[in-house]
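Q: Okay, sequence plus prediction incoming.
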Amino acid sequence: MTTELRIRFFVDDEAVSRLHTEAFGGDFSVDPWRARLERHSKSWVGAFAEDRLVGFVHAVWDGGRHAFLLDTAVALDHQRQGVGTTIVAALIDDLRAAGLEWLHVDYEPYLDSFYRGACGFTDTGVGILRLN
């Protein structure tokens, strides 16, 4: 099955919420993705299989040259097929074309081979602080 990439597509809040819940767990609720992305994100990319959203990623930005990659999600039945790598690469290309200079990402150690290996990020030893 082939997937179609869409950059800065018209966001269906329910579809992104369902994919996010499938990928990250938790209780399903429809979140205001469209409003969030339009307000805070420089770009977002979706992978669609027969019009079903099967992959998603976005980058929030500081209004200048820095962006931060968030919410990389791939439907369970499409994982390990290159969808994640493809959507991250498309996002990177779109951010480069927009003139951004830096893209940051946080991830848990088990995702190191994906972000550093497949996507080309450099380990910078960043820190994270849980606020709640």
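A: Done, it's in.

Q: From here on, just use CA atoms for contacts and neighbour counts.
A: OK.

Q: how far out from the middle of the chain is stretch 32-50?
A: With C-alpha atoms, centre = their mean, to the nearest Å as the basis, stretch 32-50 stands 9 Å off its chain's centre.

Q: what's the longest helix in this structure?
A: helix 83-97 (DSSP state H).

Q: Give me the nearest residue to Arg116, chain neighbours excluded.
A: Excluding the flanking residues, the one nearest Arg116 by C-alpha to C-alpha, 6 or more residues apart in numbering is Thr122, at 6.0 Å.

Q: Repeat that for Leu19.
A: Ala75 (6.2 Å).

Q: tally of neighbours for the residue nearest to His78 when sequence neighbours are not counted?
A: Spatially, and ignoring its direct neighbours in sequence, His78 is nearest to Val54 (6.8 Å; C-alpha to C-alpha, 6+ apart). Number of residues near Val54 (other C-alpha atoms under 10 Å) recorded here: 25.

Q: next up, a second structure to put side by side with the first:
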Amino acid sequence: MVLLRIDPFPSQDDLNMLWLEAWGSREPKDFSGVLSRSLAHIGAYADGRLVGFVNVAWDGGAHAFILDTCVDPRMRRKGIATRMIIEATNVARERGAKWLHVDFEPHLTSFYRSCGFRQTEAGLIKLK
């Protein structure tokens, strides 16, 4: 059974392990500054282990942003990401956001559309 937790503030080790498994990222990151400024974040736990994560960043006003959606590859295709996005949407709404944005790669279009997002035009500049 997978449980969702709102604002669980996972340990740096747990987040870095999930990043390694989900993204292949071997360089440890410090998430404390990011999570302290988020509108919310959702953690998915199986047997006490972090197996999924999504961050809801925001501008301090009407706009919130889905970032870093990830699920442990061994736990994918079980609806965990969908459940996290639905929960993140509800929490963002409850906490006052009026708009929820997400950027994604083309292969994720059907996933985010199934979660209720509609396609819009956007721009992006890679800074580093």
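A: Sure thing, it's come through. In this text, all values refer to a predicted model and were calculated from it rather than measured experimentally.

Q: re earlier: which residues touch the residue nearest to His78 of structure 1?
A: Applying C-alpha atoms under 8 Å, 6 or more residues apart in numbering to Val54 of structure 1 gives the contacts 19, 46-48, 73-75, 78.

Q: which of the residues you listed does structure 2 keep?
A: Contacts from those that recur in structure 2, judged by both residues aligned by TM-score structural alignment, their matches' C-alpha atoms under 8 Å, are 19, 46-48, 74-75, 78.

Q: Just name the closest of those to Arg39 of structure 1, please.
A: Nearest to Arg39 of structure 1 among the kept ones among the contacts of Val54 of structure 1: Gly46, at 17.7 Å, using C-alpha to C-alpha.

Q: List the contacts of that closest one.
A: Going by C-alpha under 8 Å, 6+ apart, Gly46 of structure 1 touches 5-7, 9, 53-57, 87.

Q: Give the buried residues for stretch 47-59 of structure 1.
A: 47-48, 53-59 (16 or more other C-alpha atoms under 10 Å).

Q: can those residues go into TSV with extra columns for distance to Arg130 of structure 1?
A: Shown next, in TSV, are the buried residues of stretch 47-59 of structure 1 (distance: C-alpha to C-alpha, whole Å):
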residue	distance to Arg130 of structure 1
Ala47	30
Phe48	33
Leu53	30
Val54	29
Gly55	26
Phe56	24
Val57	22
His58	21
Ala59	20
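
Q: which residues touch the residue sitting nearest the centre point of structure 1?
A: Taking C-alpha atoms, centre = their mean, the centroid of structure 1 lies closest to Val57, which sits 1.5 Å from it. Listed by C-alpha under 8 Å, 6+ apart, the contact set of Val57 of structure 1 reads 44-46, 69-73, 87-88, 91.
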